[in-house]
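Q: following is a predicted model, sequence given first.
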Amino acid sequence: MTEKCGHHKSKRKRLLKKILAGVLIFLFIVLVVFLLVWAILQPKKPRFILQDATIYGFNVSAPNLLSSTIQVTISSRNPNSNIGIFYDKLDVFATYHNQQITYYTGIPPTYQGHKEVNVWSPFISGVNVPVAPYNGVALSQDQADGAVMLLIMVYGRIRWKTGTLITGKYHLHVTCPAMITFGSQSTGIVVGNAVKYQLVQRCSVNV
């Protein structure tokens, strides 16, 4: 009786090992096929352009408090012919001398098909945002000199889609330079209570 039980247990173990080996081989084949398809398709990063920026307010108070309201228009193009892009999360904000000067503004998740273009026009703002003392001085000086260089940043997570295959999430970092001019040097167009700057500035993209 004991011999029979041991024989059945041994058969079960062999069967489980075969099933496990089969599953591992299947997963390996799927992975190899996916990598081959991925290598053949060679996905390209999305291309971002900062089209314009509209300044509704940009004021330095105290020596190191900044209040600003800016609307930016950003376009994104998927250059791939066979790969779609899921934008699962996108946050837009502005920086000055590597310091964040506005709050995050989220863009709703979206899917971008082959060769498609998406355009977003979010508002980014901050009220009495503290900046480092040396940045406060530099910002006031730049504004007095007539030109402030900001960086409009887009941080997010994306996934690639080819056929029915969808990848895991990748981090997306986009950096768009925006030269904002003031006073007699201003290149902006007055629109109501705001000033609009046509920038058409290509952004750097890291995935």
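A: Thanks, I have it. Numbers count the residues shown, from 1 in each chain.

Q: C-alpha only now, for contacts and for neighbours.
A: Fine.

Q: nearest spatial neighbour of residue 199, skipping sequence neighbours?
A: residue 52 (4.9 Å; C-alpha to C-alpha, 6 or more residues apart in numbering).

Q: which residues sit against the helix or strand harbouring that neighbour?
A: Assessed by DSSP states H and E, residue 52 sits inside strand 47-61. The contact list for strand 47-61, computed with C-alpha atoms under 8 Å, 6 or more residues apart in numbering, reads 66-79, 128, 136, 139-140, 174, 176, 178, 193-205.

Q: can you give me the buried ones in it?
A: Of all the residues in strand 47-61, those buried under the rule 16 or more other C-alpha atoms under 10 Å are 47, 48, 49, 50, 51, 52, 53, 54, 55, 56, 60.

Q: and the last one, how far is that from residue 20?
A: This points to residue 60. According to C-alpha to C-alpha, to the nearest Å, residue 60 and residue 20 sit 65 Å apart.

Q: what ranges does the protein have for its helices?
A: Under the criterion DSSP state H, the chain carries helices at the ranges 2-41, 133-145.

Q: ok, and here's another one to check against it:
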Amino acid sequence: MDHQRVYPVGPLPASAPVAPDNFSSNSKKDPKIDKLPLFTAPTSSPPPPAHINTRRKRSRLCKCLCWTLLTIIILIVIIAAIVGILYLVFRPKIPHYSVDYLTVNNFSMDNNLTVTASFDITVTSRNPNKRIGIYYLEGSKITAWYNTTELCNGTYPVFYQGHRNTTVVHLLLSGKPQLTNDLVSGIQSQLESGSIPITVKGNVPVKIKFGALKLFKITGKVNCHLLLDSSSSGSSTSDTQFKFRSSSCSFKVKL
């Protein structure tokens, strides 16, 4: 067999990389590509039109007003329900007050037209309620008037009046008002006619007790019109004798 010799071959020369078909060494870059930005930042959305903001504000305001009105209506309904329940359970009745007697302890006038007046008034207070009590509190004021002039004043006693209770109280009123000439002439004319009208007014703070529940403080206002007969044994007011004739009273509550 014939032996063949194999001779080593040196390294082949490196061939140039094969360029893609669409690539040409003579081609130029597209100028439009150079102008494109590498990164585009997101832009914020434009603000809503002014009329849309106005509508939103109006809508919020309407909702707020509606909720406020609804809350007020609910509170009124709750209060009305409570008052209705209390009325049905306790059946409240207005207390009655009457002036049974008025004694003039002193009614004299000096040369300076200053009147010294002292009245003793007997008042009957009736509470007709069977489940309601009345607390008469401090801070009351009882006044006696002739026309628009206050003659004397005093206070109402502090006590508790129970259910279906009748209480007789005595009020001592005193004062020294300064009168005018016209008022003195009017009083003298009334005394000569044989009668003189006196008005007794009362502002008395009270608390109402419904069972075991005490309500807030209210003010009872009493207005009584009295008529006194007068007989004089001299020319001075101190010589005049007074006798109680009649009275009519009204009562109301001030919250």
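A: Looks like it arrived, so ask away. Note that the coordinates shown come from a computational prediction; the quantities given were computed from them, not determined experimentally.

Q: distance to residue 85 of structure 1 and mean neighbour count added to the helices of structure 1, as CSV?
A: Formatted as CSV, these follow (distance: least, C-alpha to C-alpha, whole Å; neighbours: other C-alpha atoms under 10 Å):
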stretch, distance to residue 85 of structure 1, mean neighbour count
helix 2-41, 14, 12
helix 133-145, 37, 16
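
Q: of these, which is nearest residue 88 of structure 1?
A: Residue 88 of structure 1 sits nearest to helix 2-41 of all the helices of structure 1, at 20.5 Å, using C-alpha to C-alpha.

Q: hmm, back to that, could you dump the buried residues of strand 47-61 of structure 1 into JSON lines and include distance to residue 10 of structure 1?
A: As requested, these are exported to JSON lines (distance: C-alpha to C-alpha, whole Å):
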{"residue": "47", "distance to residue 10 of structure 1": "59"}
{"residue": "48", "distance to residue 10 of structure 1": "61"}
{"residue": "49", "distance to residue 10 of structure 1": "64"}
{"residue": "50", "distance to residue 10 of structure 1": "66"}
{"residue": "51", "distance to residue 10 of structure 1": "69"}
{"residue": "52", "distance to residue 10 of structure 1": "71"}
{"residue": "53", "distance to residue 10 of structure 1": "72"}
{"residue": "54", "distance to residue 10 of structure 1": "74"}
{"residue": "55", "distance to residue 10 of structure 1": "76"}
{"residue": "56", "distance to residue 10 of structure 1": "77"}
{"residue": "60", "distance to residue 10 of structure 1": "78"}
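
Q: just give me the closest of those to residue 6 of structure 1.
A: Using C-alpha to C-alpha, residue 47 is the member of the buried residues of strand 47-61 of structure 1 that sits closest to residue 6 of structure 1, with 63.9 Å.

Q: distance of the aligned partner of that closest one in structure 2 from residue 154 of structure 2?
A: Counting by TM-score structural alignment, residue 47 of structure 1 corresponds to residue 96 in structure 2. Residue 96 of structure 2 sits 20 Å away from residue 154 of structure 2, going by C-alpha to C-alpha.

Q: residue boundaries of the strands in the stretch 151-255 of structure 2?
A: Here the stretch 151-255 of structure 2 has its strands, by DSSP state E, counting those that start in this stretch, at 159-161, 165-175, 195-210, 213-232, 240-254.

Q: buried stuff in stretch 145-154 of structure 2?
A: For stretch 145-154 of structure 2, by 16+ other C-alpha under 10 Å, it's 145, 146, 150, 151, 152, 153, 154.

Q: spatially nearest residue to the fifth one (excluding sequence neighbours)?
A: Right, the one you point to is residue 152 of structure 2. Take residue 152 of structure 2 and drop its neighbours on the chain: the residue closest to it by C-alpha to C-alpha, 6+ apart is residue 175, 4.0 Å away.

Q: contact partners for residue 111 of structure 1?
A: Neighbour list for residue 111 of structure 1: 84, 85, 86, 87 [criterion: C-alpha under 8 Å, 6+ apart].

Q: to which residue of structure 2 is it aligned?
A: Superposed on structure 2 with TM-score structural alignment, residue 111 of structure 1 falls opposite residue 160.

Q: likewise for residue 142 of structure 1?
A: Under the alignment (TM-score structural alignment), residue 142 of structure 1 pairs with residue 190 of structure 2.

Q: residue 157 of structure 2 contacts residue 141, correct?
A: No - counting by C-alpha atoms under 8 Å, residue 157 of structure 2 stays clear of residue 141, with 10.1 Å between them.

Q: common neighbours of those two, please.
A: Common neighbours of residue 157 of structure 2 and residue 141 are not found (criterion: C-alpha under 8 Å, 6+ apart).

Q: of the contacts of strand 47-61 of structure 1, just the buried ones, ChimeraX syntax please.
A: This is how ChimeraX selects the buried members of the contacts of strand 47-61 of structure 1, with burial counted by 16+ other C-alpha under 10 Å:
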select :66,67,68,69,70,71,72,73,74,75,76,77,78,79,128,136,139,140,174,176,178,194,195,196,197,199,200,201,202,203
